[in-house]
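> I'll drop the sequence and a predicted model, then ask my questions.
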Amino acid sequence: MELEIINRVVNPSTKKDITNLKQQFDRIGYIKLPSFFTPSVFNKIEVEVNNLLDTFALRKDFLMEETNNTPRRITTVSGKVIDQESTFITSLYKNEEIIDFITKITNNSICLTPDMADRHAIHKLHKKNDIHGGHLDTYPYVLITCFESPGKDGGGELEFVPKSMDLSELGTDKAITDYLEKGESYLMNASHSVHRVLPLKEDLNRTVLVFTYADLATKDVDISYSSNKLYD
């Protein structure tokens, strides 16, 4: 059964509009994917995400010096822990169907991220004013999937500025905001579009699984600038 599930990963509906998705990604470096994973795969990931959070979650509250002291108030599970504790998520990360989809959308060579802590991780905002402050990622492509959402009015929206590396442009009319409902995913060029997750307005949950992929230019960058502070 495990092999059967892992061989049918991406929801067929995701692939129906791949030309338009690619055009949007070319334009703003971001696409929303309402139901990227098949229901059986999503449900299995959700069980593992919850189990990993229950056992291994670490609370972080600091300013990231490397990004102009933008704040991090967030609970995380490191990719190193996931690698040790979840064979399903680690196998899913390497799944050829996912990598093929990202390759087609980005028109770029996709490589596994060498930094294991950053390769696959869990991020959870759950307290009022929790935030993942403005930054650029070390590796270009992130596939984010939501397992708990604060809803439209709860805060925790993604804010990003397409093709900008200037933190000061966040919060301006150049920025785009979007939010995730449970079951939704997005793909983003996170090293070339400055972005952040806005503060929660109440004690609500925003839980996501992060898959990060390198390209040929970053495949030998051994560690992300943010790994130690976010995950250790």
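Right, received. Where do you want to start?

> Could you use CA atoms for every contact and neighbour count after this?
Noted.

> Just the buried residues of the top helix by length along the chain, please?
Of all the segments of type helix in the chain, defined by DSSP state H, the longest one is helix 39-56. For helix 39-56, a neighbour-count test (16 or more other CA atoms under 10 Å) marks Val41, Phe42, Ile45, Glu46, Glu48, Val49, Leu52, Leu53 as buried.

> now the helices for this structure?
With helices called from DSSP H, the chain shows them at 2-6, 18-28, 39-56, 79-85, 87-93, 96-106, 116-119, 227-231.

> Give me the nearest residue to Tyr231, chain neighbours excluded.
Counting by CA to CA, 6 or more residues apart in numbering, Tyr231 lies nearest to Ser78, which is 5.0 Å off, once chain neighbours are set aside.

> what's the neighbour count on the one you found?
Neighbourhood size, Ser78 [other CA atoms under 10 Å]: 24.

> from what I can see it touches His123, true?
No: using CA atoms under 8 Å, Ser78 makes no contact with His123, being 9.0 Å away.

> Endpoint to endpoint, stretch 170-177 covers what distance?
Here the two ends of stretch 170-177 are set 10 Å apart, with distance taken as CA to CA, to the nearest Å.

> quick one on the thing from earlier: could you say what helices and strands the longest helix of the chain packs with?
helix 2-6, strand 70-77, helix 79-85, helix 87-93 (3 or more CA pairs under 8 Å, 6 or more residues apart in numbering; DSSP states H and E).

> And Val194, how far from Lys201?
22 Å.

> higher neighbour count, the two?
A count of neighbours by other CA under 10 Å puts Val194 above the other of Val194 and Lys201, at 24 against 16.

> check contacts around the nearest residue to Met165 once chain neighbours are set aside.
Nearest residue to Met165 in three dimensions, chain neighbours excluded: Val194, at 5.2 Å (CA to CA, 6+ apart). Applying CA atoms under 8 Å, 6 or more residues apart in numbering, we find Val194 in contact with Gly134, His135, Leu136, Phe160, Val161, Pro162, Lys163, Ser164, Met165, Asp166, Leu167, Leu170.

> what about versus this one:
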Amino acid sequence: MKILSDICIDYLSLRKNIDENGVINLTNYFSKSILSLLQNEIVEIFTKNKKRRDIYMRETDNTPRKMYTVSQKAIYESSDLIPAFYSSKDLNLLLNKITGKDISPVPVESGERFVINGLENAKDTHGWHWDDYTYALVFIAKAPSVEFGGYLEAIPNTLNEKNESNAFTAINNNKIDRHFYSEKNIYFMKSDTTLHRVTPINNENLRVSLAMAWATDKDLRLDLDHMTIKNLYGI
């Protein structure tokens, strides 16, 4: 399975970009065939396994989660492709070279290796949050046109303090960057210090994404409770 394209990669430029902006587009560095395979697999799994969530997360100032989710467990039970992609040595090496760090797949027991998120109904949103682990790789399987919402907003280099109500402080005190990704785009995020959300969709459209978490050595030494993941994905 060929994962990466043959395009030359300027790792130092990508590293500088993600350090400054928190998010980088990696679409061109993946083969078109793997992106098409992932799209079909993700949409099929989402359609068959999605669970509705309408909750507010106390950890981030009660920001909303009005969305559908598919858990890591359901993906493992439904797919060989997604686990193989996530565990690929080529993918791991790419992300290590971009970050200049030794990053690795997160523990399977965390439930955060890979999950699927979906917005379908008007006002559905994946509200403001930071992730537990340092990095996230996100593949967009379905996305509405920009005028219908469902795009990424991000505030890089913000402080994530669990159980502290500081999400809205970060929102009010910083510039919000907007990132517009199309279907079969894939982006990489410094997700533990980039406050981010997917904006509400304003009509009945479909936005479906696969989110994959990646850990630093420091992450693996932390005692993470994964409570937000348990609430959102029912694990």
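Received, thanks. Quick caveat: nothing in here was measured; it's all calculated off a predicted structure.

> Give me the TM-score for this pair.
The TM-score (TM-score structural alignment, normalised by the length of the first structure) is 0.90; 225 aligned residues with a CA RMSD of 1.7 Å.

> before we move on, the earlier item: burial-wise, tell me which of the helices and strands packed on helix 39-56 of the first structure comes out on top.
Greatest average neighbour count among those goes to strand 70-77 (a mean of 22), per mean count of other CA atoms under 10 Å.

> Just give me the mean distance for it relative to the second structure.
Following superposition, strand 70-77 of the first structure is found to deviate from the second structure by 0.6 Å on average (mean CA distance after the TM-score superposition for the first structure).

> What lines up with Glu97 of the first structure in the second structure?
For Glu97 of the first structure, the aligned position in the second structure is occupied by Asp90, per TM-score structural alignment.

> Enumerate every residue touching the counterpart of Leu81 of the second structure in the first structure.
Alignment note (TM-score structural alignment): Leu81 of the second structure maps to Phe88 of the first structure. Phe88 of the first structure sits next to Ile45 when contact means CA under 8 Å, 6+ apart.

> And Phe88 of the first structure, how far from Glu2 of the first structure?
To Glu2 of the first structure, Phe88 of the first structure is 8 Å away according to CA to CA.

> Repeat that for Thr38 of the first structure.
Thr38 of the first structure sits 14 Å away from Glu2 of the first structure, going by CA to CA.

> same question, Glu159 of the first structure
For Glu159 of the first structure, the distance to Glu2 of the first structure equals 36 Å [CA to CA].

> do Tyr139 of the first structure as well
To Glu2 of the first structure, Tyr139 of the first structure is 30 Å away according to CA to CA.

> Ok, Thr212 of the first structure next?
From Thr212 of the first structure to Glu2 of the first structure the distance is 23 Å (CA to CA).

> Check Ser91 of the first structure too.
In terms of CA to CA, Ser91 of the first structure sits 11 Å off from Glu2 of the first structure.

> go on, Glu48 of the first structure?
Distance from Glu48 of the first structure to Glu2 of the first structure, counting by CA to CA: 14 Å.

> Same check on Ile223 of the first structure?
Separation of Ile223 of the first structure from Glu2 of the first structure (CA to CA): 31 Å.

> Assess the claim that the match of Glu97 of the first structure and Leu4 are in contact.
Yes: here Asp90 of the second structure reaches Leu4: they are 7.5 Å apart, a contact under CA under 8 Å.

> Map Lys48 of the second structure across to the first structure for me.
Alignment note (TM-score structural alignment): Lys48 of the second structure maps to Thr55 of the first structure.

> Give the full set of residues in contact with Leu220 of the second structure.
Each residue near Leu220 of the second structure by CA under 8 Å, 6+ apart is listed here: Val106.

> re the thing from before, pull the contacting residues for the residue nearest to Tyr231 of the first structure.
By CA under 8 Å, 6+ apart, the residues touching Ser78 of the first structure are Ala117, Asp118, His120, Ala121, Ile122, Tyr231, Asp232.

> what about 10 Å?
Counting by CA atoms under 10 Å, 6 or more residues apart in numbering, Ser78 of the first structure makes contact with 52, 56-58, 116-123, 227-228, 230-232.

> And it? What does it align with in the second structure?
Match for Ser78 of the first structure (TM-score structural alignment): Ser71.

> From Phe46 of the second structure, how far out is that match?
Going from Ser71 of the second structure to Phe46 of the second structure by CA to CA gives 10 Å.

> Nothing else from me, thank you.
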